[in-house]
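*Asks:* sequence first, then the predicted structure:
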Amino acid sequence: MGLEPAAGTLEPVPALDRPDLLAGPVVEALKALPADLAASCGVAAIDPDLADTAAFCEAYSSPLELSANCVVVTGSRSGEQRFAACVVLATTRADVNGVVRKRIDVRKASFAPMDLAVELTGMEYGGITPFGLPVGWAVLVDAAVLAAPAVVVGSGIRGSKLVVPGSVLDRLPGAEALERLGR
C-alpha cells in the first residue's frame, strides 16, 4: 500500500476491508472518499493500551515524525460554541491560542473536554481522527502533515490505527491546510 515507514511493524490492510477496526463515522467518511483515495488508506489492529502516541510509536517502531495527532479545540463567540479539529505531527503541538484561535474567530480557544469530544465525534478518546468528524467543523491540518508520504492517525477506536497518505487529509470535508499550525 506504500504506507511504510510510517506503519513501522504494523501490517495495514485496506481500511474498508476491516470496518470492525473503525468507528462508525470513520467508515462512512472513508466510503465518501473517491475510491482511489479510500483504497490508499490502511488500518491495523493494535493493543488498545498502546493507543497513546508515544507508547504506540515505541511499541510498533513507527517514527514519531510520521505520527499525527488530532485534537478537538473549542471556543465561543457571541454565545456560539465553535469547534475545530487540529491535525499536527506528533513532534509538534497545535498552536491553539494563536493560529487556531484566529482561524475559528474566538477570544480564547482551548482543548475540548474529553467527554464532550467523545460525545460529539462518536469516537473513543485516544482514537479521535480527522475522518468522520461532525459536519461544519473546521479540520485544520498542518502543512507538514499533508507533505508526509504517509502518517499514522487514529481510527476512531483505541484498538487500531489508520495509516494514510498525508495528502488524503486535505480531501476531507472541512479540511484546510495551515502553515505553522504545529509548533
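*Replies:* All right, it came through fine. Residues are numbered from 1 along each chain as shown.
*Asks:* please make it C-alpha for all contacts and neighbour counts, starting now.
*Replies:* Noted.
*Asks:* which residue is nearest the middle of this protein?
*Replies:* Nearest to the geometric centre of the chain sits residue 129, at 3.2 Å (C-alpha atoms, centre = their mean).
*Asks:* okay, now the one to match up with it:
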Amino acid sequence: MGDGRWRLGRADGVPAVERTDLLADPVATALRSWDRAGEAGVIEIDPALADTATLSEAYDLPMEAGGNCVVVMGRRDGEERFAACVVRADTRADVNNLVKRRLDVRKCSFLAVDRATAESGMEHGGITPLGLPAAWRVLVDAALLEQPLVVLGSGVRRSKLLLPGPVLAELPGAEVVEGLGV
C-alpha cells in the first residue's frame, strides 16, 4: 500500500520513482530527469482495466480526475506537426478547431495507432505526456490543473500514473490550454 499521497477512489499508488518497472522505458527515462518526479505515483492494474471507463468503475475513480492523452498530427508545407493532447476523461480534445489552430495546420487528425505507439515507445491505451518525443507538443487542458490528483497513462496498460493536477503544467514541454477539452 502507498502512503496516501496518491490515494484516489480505491486506487492507492506508490512512488513512481521506486517502481519504474511499471513504466514504459521512455516514461521511466523522462521521470528520472524530471525535477517533479517525486510527486508522481503509480498504481499497478490489470491491463484489461486500462480503458478509462472500465478503470473508473473498477477503482471508483471520478471521470474528471482522468487525464486522457491523444496524439494528433497535421501538415503544413510538407512538415508534419504533432501534439499530444491531455484532456479530462469526461471531455474530448477540440482537435478540429483549437488544436488545429495551435498547430497552424489546415487539417488535424488522430495519429494512426501503429505510428503513435512506434514513435512514442508506449502501448496503445497507455500513451502519456511524460516521455514523448521532444518534437511533439504537449497540450494540457487547464481544467486538469484544478484536480487534486489526475490519473494518466504510464506508457503501458498494466499501470497508471497519479499526479497532482497543478504539476501537469510542469511536465516537460507542457503548454496549458484553456478550453482544450470540450
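*Replies:* Right, received. Where do you want to start? In this text the structure is predicted, and so the values were computed from the model without any measurement.
*Asks:* quick check: TM-score for this pair?
*Replies:* TM-score for the superposed pair, counting by TM-score structural alignment, normalised by the length of structure 2: 0.95. Supporting figures: 179 aligned residues with a C-alpha RMSD of 1.0 Å.
*Asks:* contacting residues for the residue nearest to the centre of structure 1?
*Replies:* 69, 70, 153, 154, 155, 156 (C-alpha atoms under 8 Å, 6 or more residues apart in numbering).
*Asks:* give me the nearest residue to it, chain neighbours excluded.
*Replies:* Sequence neighbours aside, residue 154 is the residue nearest to residue 129 of structure 1 in space, at 4.8 Å (criterion: C-alpha to C-alpha, 6 or more residues apart in numbering).
*Asks:* quick one: that neighbour from residue 174 of structure 1, how far?
*Replies:* 18 Å (C-alpha to C-alpha, to the nearest Å).
*Asks:* and for residue 34 of structure 1?
*Replies:* Distance check for residue 34 of structure 1 against residue 174 of structure 1: by C-alpha to C-alpha, it reads 16 Å.
*Asks:* for residue 11 of structure 1, same thing?
*Replies:* 30 Å.
*Asks:* with neighbour numbers in mind, choose between those two.
*Replies:* residue 174 (17 against 14; other C-alpha atoms under 10 Å).
*Asks:* touching, that one and residue 139? I think so.
*Replies:* Yes. With contact defined as C-alpha atoms under 8 Å, residue 174 of structure 1 reaches residue 139; the gap is 5.3 Å.
*Asks:* got any residues that touch both of those two?
*Replies:* Joint contacts of residue 174 of structure 1 and residue 139 (C-alpha under 8 Å, 6+ apart) do not exist.
*Asks:* okay, and stretch 81-89 of structure 1 goes to which residues in structure 2?
*Replies:* Under TM-score structural alignment, the alignment places stretch 81-89 of structure 1 onto residues 80-88 of structure 2.
*Asks:* how much does the matching stretch stray from structure 1?
*Replies:* Averaged over the aligned pairs, stretch 80-88 of structure 2 sits 0.4 Å from structure 1 after superposition, using mean C-alpha distance after the TM-score superposition for structure 1.
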